[in-house]
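Engineer: all I have is the shape, not the residue letters:
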């Protein structure tokens, strides 16, 4: 196991704002763009659409978030010095993207950043906004470039946070740790504690992850960020076998935010873990309706199959297959490899995702896809890389066991199967069944 990364002081061991985890990318709400407006958009001299025009294209909506966007657009148009309004507008678009699960708002936030840069090329505020959007859109290498520029230019807490996010998603764990060390030395914060919790989980320290995530849940002012931290903590508690705490936490989160798709999805997952697929269907259907991500669709398919509602499961699977490539290549690759539907496509999707992200979970997806395609030695090599961080995850253990068994390493396979079995509540029902069969086959 790789040594635990260490950070200064005993403040926290920091890492990663889980860029996009459970939040996007597919939209559920249509965003108006200049193409929807009357008349053509203003263009720059080089023929490209003007980012200021795009950002200030009149927005519609009646929610508080929509009204804030409309006010900030009006103020930006009317002000002789619009930079501050444009910055606030950009972050308002980010908030709208997070709450609506519509990535189109990230695109509009990016246009705000580009508009700001056109007015003030050295704007650190524009760099921070733009870098955040790039990370959310999984353009991590571009995000790293901007973050390094920002750190060199200004070097504030959130600048280092931005850099750490981009580095972590590319699998550059030690460099990300260094960036987050700078972040937390300057300003301990809930955002830092979330990163700390994730790195503890990533490197196998589940108790540490729980402790730090509990610190994070007490500090957020933003309701959506608070809800997300409770959702993540619910999963940690479930993994630790703290089922009643997890159940109470997710129930309270849903009570506070009834239509928060990540909370509904985790509620369904918890019910599946408890052997209650009938009860899991309703929250999972609602989660999929609000934000049809492949991960939630897969959970719903599992619940429907478990109660013999096969036709409904097939309908959800059809949607997953149609939209999964655009929505979440990594999860679709895992689904295809797990179900044996199309191993070749699974490999293609995982390889495409690996070009963008080289983190532990993407390595695992690639190894699993290669195994499904019968490329056992390649799968073995990639899996070895995935396991180096020491991540404590039942799915990773199960995959490692199957791959080890495929190359004749039965003793090693037995070790990984035992570890997966110890945390089998984190596996889907079909994975638990496959784990039992795989473990029995090497006895």
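Structural biologist: Here it is on my side, so go on. Keep in mind the model is a prediction, meaning the values are calculated, not measured.
Engineer: please count neighbours and contacts with C-alpha atoms only from this point.
Structural biologist: Fine.
Engineer: in stretch 203-219, what counts as buried?
Structural biologist: Buried residues in stretch 203-219, counted by 16 or more other Cα atoms under 10 Å: 203-206, 208-217.
Engineer: residue 364 contacts residue 382, correct?
Structural biologist: Yes. At 7.4 Å, residue 364 and residue 382 qualify as touching, with contact defined as Cα atoms under 8 Å.
Engineer: so these two - more neighbours on which side?
Structural biologist: Between residue 364 and residue 382, counted using other Cα atoms under 10 Å, the more crowded position is residue 364 (27 against 18).
Engineer: name the helix or strand for the more buried one, please.
Structural biologist: Here residue 364 sits within helix 360-372, counting by DSSP states H and E.
Engineer: same thing with residue 401?
Structural biologist: helix 394-406.
Engineer: contacts for that helix next, please.
Structural biologist: With contacts defined as Cα atoms under 8 Å, 6 or more residues apart in numbering, helix 394-406 is touched by 364, 368, 371, 376, 379-380, 383, 387, 410, 412-417, 419-421, 423-424, 426-427, 435, 438, 442.
Engineer: so what does the host helix or strand of residue 337 touch, helix or strand wise?
Structural biologist: Assigned by DSSP H and E, residue 337 falls within helix 329-339. Secondary-structure packing of helix 329-339 (3 or more Cα pairs under 8 Å, 6 or more residues apart in numbering; DSSP states H and E): helix 294-306, helix 310-327, helix 343-354, helix 360-372.
Engineer: returning to what we had before: make TSV from the buried residues of stretch 203-219 and add secondary structure and distance to residue 283 to it.
Structural biologist: Formatted as TSV, the buried residues of stretch 203-219 follow (DSSP: H, G, I helix; E, B strand; the rest coil; distance: Cα to Cα, whole Å):
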residue	secondary structure	distance to residue 283
203	coil	31
204	coil	30
205	coil	30
206	helix	27
208	helix	30
209	helix	26
210	helix	25
211	helix	28
212	helix	28
213	helix	24
214	helix	25
215	helix	28
216	helix	26
217	helix	23
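Engineer: the structure to be compared is supplied as follows:
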């Protein structure tokens, strides 16, 4: 299951700071109905953060104003921002996306061309994995204000997910020329990674981290992404350093704990890795932490426990995917969840459904290729892995998969090149994948 949208998710979406929003408001009469949903209680640990007190105080103040005047756009806009940011901080994305969209719909009912309202709408649609709809709204916003950097960030995100990489590069160049900051540098980094320039990606993500405030969630998220880039480059000590800094700057930051868990696996300290993943999993709901726990259980020789975790992930994703009224699309994640329990036919069904929505996206091509490969149908996997490699992405897991598919398809020379490239920098990858790749390489 992909962490990318966690880069995606989480990635992909940086939430407006309140000060970034230019409030332009008119007051119109609308129905006297509640425009807000209540805040969900945070996990006991992260609820102790000073930030949570500030969030609740701000919510109560905005709630009071909107109760008095449901058409108060100057209050609805920051409430929308609060919901989006709380979804990111708590991991309850589906709930808060729905809450934020409710506010946005009320804003746009009053002012259909409200710039900030449309910007939030595009952000929410992208977070819900409704990328084509998000792109349509982003283009609408671009016409309203073609000189706003954040608009181009939305265009980058939407075009990346839809596989329109030249358009994404063009939007990123425009974004960074207007406003060189954490948001633009991080997107440049991601695009460089997609196109196989890991040193360039590290350089840009370092600039993103340096442009942010230490301890801020966006900054530490970027720092974690920087550490992951170091993992790909085989610079494990640098990765560990940045995960540690992120955890120190933002105590109980789950993504920093998950990163340190991967470092512990590389050191074969499985007990420590399991504890770190369990701690991360206890902080916010994110299936990638449970995936990590399942991997550790397998390494510890406890496949039954790994299977239980995989089934928990599937049940969680079914629940999330089954709530259609939220508008959340989870077909890609469902494909990985079904692969986790060995139901490859269902995995293929969901993978192809999402692929048909965005056939140009390299991650979707990688996922379809993966399912066909585990089913042993390498002939069908071949065109998808070729498409997944079209941007020259150097992600080690992708190269390992490509090498395996080429080897099974009879192209030993191509397979050898991809497998050698995958292991060249001694990247941090799953132990099972590393072992399989080494054995396959020796056989060629």
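Structural biologist: Received, thanks. All values derive from a computational prediction rather than experimental measurement.
Engineer: residue 83 of structure 1 matches what in structure 2?
Structural biologist: Using TM-score structural alignment as the criterion, the counterpart of residue 83 of structure 1 in structure 2 is residue 73.
Engineer: in what helix or strand does the equivalent of residue 168 of structure 1 over in structure 2 lie?
Structural biologist: Mapped onto structure 2 by TM-score structural alignment, residue 168 of structure 1 lines up with residue 160. Element membership for residue 160 of structure 2, per DSSP H and E: helix 149-162.
Engineer: by how many degrees do the very next helix or strand once past that helix and helix 362-374 diverge?
Structural biologist: For helix 149-162 of structure 2, the succeeding helix or strand toward the C-terminus, using DSSP H and E, is helix 165-178. If you take axes from the mean of the first three to the mean of the last three Cα atoms, to 10 degrees, helix 165-178 of structure 2 sits at 140 degrees to helix 362-374.
Engineer: alignment lookup: residue 177 of structure 2 to structure 1.
Structural biologist: Aligning on TM-score structural alignment places residue 177 of structure 2 opposite residue 185 in structure 1.
Engineer: next: residue 288 of structure 2.
Structural biologist: Match for residue 288 of structure 2 (TM-score structural alignment): residue 295.
Engineer: go ahead and confirm its match touches residue 333.
Structural biologist: No. Contact between residue 295 of structure 1 and residue 333 fails when scored by Cα under 8 Å: they sit 11.1 Å apart.
Engineer: more neighbours: those two, which one.
Structural biologist: In this view residue 295 of structure 1 and residue 333 are compared by other Cα under 10 Å, and residue 333 has more residues nearby, 29 against 21.
Engineer: that one -> structure 2?
Structural biologist: Mapped onto structure 2 by TM-score structural alignment, residue 333 of structure 1 lines up with residue 335.
Engineer: and residue 108 of structure 1, by the same measure?
Structural biologist: Matched by TM-score structural alignment, residue 108 of structure 1 corresponds to residue 99 in structure 2.
Engineer: what do you get for residue 206 of structure 1?
Structural biologist: Superposed on structure 2 with TM-score structural alignment, residue 206 of structure 1 falls opposite residue 198.
Engineer: list the contacts of its match.
Structural biologist: By Cα under 8 Å, 6+ apart, the contact set of residue 198 of structure 2 is 192, 229, 232, 233, 394.
Engineer: repeat that for residue 355 of structure 2.
Structural biologist: Residue 355 of structure 2 makes contact with 361, 364, 365, 368 under the criterion Cα under 8 Å, 6+ apart.
Engineer: please repeat the previous calculation with a cut-off of 10 Å.
Structural biologist: Counting by Cα atoms under 10 Å, 6 or more residues apart in numbering, residue 355 of structure 2 makes contact with 162, 331, 332, 349, 361, 362, 363, 364, 365, 366, 367, 368.
Engineer: looking at those, spot the one nearest residue 252 of structure 2.
Structural biologist: Using Cα to Cα, residue 332 is the member of these that lies nearest residue 252 of structure 2, at 28.4 Å.
Engineer: wait, isn't that closest one in contact with residue 371?
Structural biologist: No. If you go by Cα atoms under 10 Å, residue 332 of structure 2 and residue 371 don't touch, sitting 11.8 Å apart.
Engineer: which one of those two is surrounded by more residues?
Structural biologist: Set residue 332 of structure 2 next to residue 371 and count neighbours by other Cα under 10 Å: residue 371 wins out with 27 against 23.
Engineer: can you tell me which residues contact the aligned partner of the more buried one in structure 1?
Structural biologist: With TM-score structural alignment as the criterion, the equivalent of residue 371 of structure 2 in structure 1 is residue 369. Listed by Cα under 10 Å, 6+ apart, the contact partners of residue 369 of structure 1 are 330, 333-338, 340, 342-351, 363, 375-376, 379.
Engineer: now a PyMOL select for only the buried ones of those residues.
Structural biologist: This is how PyMOL selects the buried members of those, with burial counted by 16+ other Cα under 10 Å:
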select buried, resi 330+333+334+335+336+337+338+342+343+344+345+346+347+348+349+350+351+363+376+379
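Engineer: tell me which element residue 190 of structure 2 falls in.
Structural biologist: Per DSSP H and E, residue 190 of structure 2 falls inside helix 182-194.
Engineer: compared with structure 1, how much does that helix deviate?
Structural biologist: Averaged over the aligned pairs, helix 182-194 of structure 2 sits 0.5 Å from structure 1 after superposition, using mean Cα distance after the TM-score superposition for structure 1.
Engineer: any idea how far the helix holding residue 337 of structure 1 is from the middle of the chain?
Structural biologist: Computed by Cα atoms, centre = their mean, to the nearest Å, the chain-centroid distance of helix 329-339 of structure 1 equals 16 Å.
Engineer: measure the residue lying closest to residue 100 of structure 2 once chain neighbours are set aside to residue 104 of structure 2 for me?
Structural biologist: Nearest residue to residue 100 of structure 2, sequence neighbours excluded (Cα to Cα, 6 or more residues apart in numbering): residue 80, at 4.8 Å. To residue 104 of structure 2, residue 80 of structure 2 is 7 Å away according to Cα to Cα, to the nearest Å.
Engineer: sweet, I'm off.
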